[in-house]
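>>> sequence isn't available, so here's the structure alone:
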């Protein structure tokens, strides 16, 4: 590891000021960033830790019933404290291993937008709102391809607001070595329709399966998926699974999620 400075602001305003300096990088739980630094894929002069900002931690319920989670809240805290949204709590409890769950944060995961991460599927399927120090971003506008988001330089995820659905479930086909999703599907049923978000499968990152959404909005049953198929074009192909295999898994995991929900 190379030498760098670290700042630990106690307020969002202090973090924004620290990130305005040249070669400064935000640090959440460090579960992605620290390995990246070790491999010299990034080399910021200063890391700005966000985990010491009280207003970015914790879980509460808003007046409109939405579940609000601070951007610096750990996966373990989400798993333990998001009982109002059981599917989200279960997803958080399946992220990585205990060490990752106790250090990694929801804001860090979303800002990194790994194509196989679990949280992006929950955010997209829930039509969640990503709140930053500067604005509010709808889930449909937030994710922008592999490791890319709508966040501007120095912008911080301070909170994520999840509308709680009538029914929901997340199913992950686990890649056992990394514990990332080979394919993960989050299904959420709301009064105005069903949303289905898929992670781990596409070369463009998390996406919504619109055909499944239309079918399930009319008949919330795994049988509604019987005549549907997912094209293999654009799916990830690697030593763990071909593009065709991942396309097949999308339908399988969606069916399981609907049945479990």
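Looks like it came in fine. From a predicted model like this one, the values you see are computed outputs, not experimental measurements.
>>> C-alpha from now on. contacts and neighbour counts both.
Fine.
>>> which residues in the stretch 151-261 of the chain form helices?
Ranges of helices within the stretch 151-261 of the chain are 210-218, 243-260, based on DSSP state H, counting those that start in this stretch.
>>> quick one, the shortest one and helix 243-260 angle?
What it means is helix 210-218. Compare the direction of helix 210-218 with that of helix 243-260 by axes from the mean of the first three to the mean of the last three CA atoms, to 10 degrees and you get 20 degrees.
>>> circling back to that earlier point, which of the helices of the stretch 151-261 of the chain is buried the deepest?
Most buried of the helices of the stretch 151-261 of the chain, by mean neighbour count (mean count of other CA atoms under 10 Å): helix 243-260, with a mean of 20.
>>> let's bring in a second one:
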């Protein structure tokens, strides 16, 4: 199928893009890499009278250290994020999840900010942003503002961005010593969205858990955190923690797990528990602890 007719705009700056959004209102949509939007338009699952192409705006591209955070421009391609040495050193979890983002053709065109703004609950980058307490940067005619990841994802494919706002970049806190990271997800085929998945970040002090963040993919209308499991392991010695129990605890309180042709809610939860246990085991091993009860 072909998309419905639309007017195409290619602004020369973020300021111009924001002005167009404000002028055109809800009939306009930002186009970045187009790896999610274009198929939806072609299948006529979405309709817009105007597309505003920001894919060639250099001010939205780049990766750089800014104080105690790593900034990634919204227009930076997924492939660039996955191959960047700064990302690998400062936010290794992003490097680990990038190979799961579609296929290499998609990663070469898709943009980091596009994935974040699309807010698919089964997508890797939004889940990592939530897990690592990233901060989103946006601009509108009213100026610039920052949005914590915990407040950014508001519903299925919905975010806290206003209709006239453009996501310009995302800031991630830098990785600490004795930190470990793990990611496991299950999909029918490599490159498909995860039926269920988990990313884990752990920091140890004297073989006790001093920090733990567990993010869940495909287990709700938004990416989510396994708050009960995170609280349960905090301060605990590694020898008393069973990965299987942590995985099961991560599924507690999930009363809105989706069910579809890929699997029932109970099936997704079972898969999510296993993925969390595996991600936990990898993260603890990398942080310098022993992966007990694996």
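Received it, and whenever you're ready, just let me know what you need. Everything quoted here is computed from the prediction, not taken from an experiment.
>>> got a TM-score for the two of them?
Comparison of the two superposed chains (TM-score structural alignment, normalised by the length of structure 1) gives a TM-score of 0.91, and 259 aligned residues with a CA RMSD of 2.0 Å.
>>> among the helices of the stretch 151-261 of structure 1, which is nearest residue 149 of structure 1?
Across those, residue 149 of structure 1 has its closest neighbour in helix 210-218 (20.9 Å, CA to CA).
>>> contact partners for the residue mapped onto residue 274 of structure 2 from structure 1?
Aligned counterpart of residue 274 of structure 2 in structure 1: residue 252 (TM-score structural alignment). Neighbouring residues of residue 252 of structure 1 by CA atoms under 8 Å, 6 or more residues apart in numbering: there are none.
>>> what of the one 5 residues further on?
With contacts defined as CA under 8 Å, 6+ apart, residue 257 of structure 1 is in contact with 168, 169, 170, 171, 185, 186, 187.
>>> tell me the one among those nearest to residue 152 of structure 1.
residue 186 (26.9 Å).
>>> leaving out sequence neighbours, find the closest residue to residue 259 of structure 2.
residue 265 (4.8 Å; CA to CA, 6 or more residues apart in numbering).
>>> tell me where the stretch 51-200 of structure 2 has strands.
Listed in chain order, the strands of the stretch 51-200 of structure 2 (DSSP state E, counting those that start in this stretch) span 63-66, 69-73, 135-140, 143-148, 153-155, 158-159, 166-173, 179-186, 196-205.
>>> now render those strands as TSV, adding distance to residue 105 of structure 2 and mean neighbour count.
Formatted as TSV, the strands of the stretch 51-200 of structure 2 follow (distance: least, CA to CA, whole Å; neighbours: other CA atoms under 10 Å):
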stretch	distance to residue 105 of structure 2	mean neighbour count
strand 63-66	21	15
strand 69-73	20	22
strand 135-140	26	22
strand 143-148	30	14
strand 153-155	27	19
strand 158-159	25	16
strand 166-173	23	23
strand 179-186	20	24
strand 196-205	22	27
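>>> using TSV, please lay out those strands together with distance to residue 230 of structure 2.
Listed next are the strands of the stretch 51-200 of structure 2 as TSV, based on distance: least, CA to CA, whole Å:
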stretch	distance to residue 230 of structure 2
strand 63-66	28
strand 69-73	23
strand 135-140	20
strand 143-148	19
strand 153-155	20
strand 158-159	24
strand 166-173	18
strand 179-186	14
strand 196-205	10
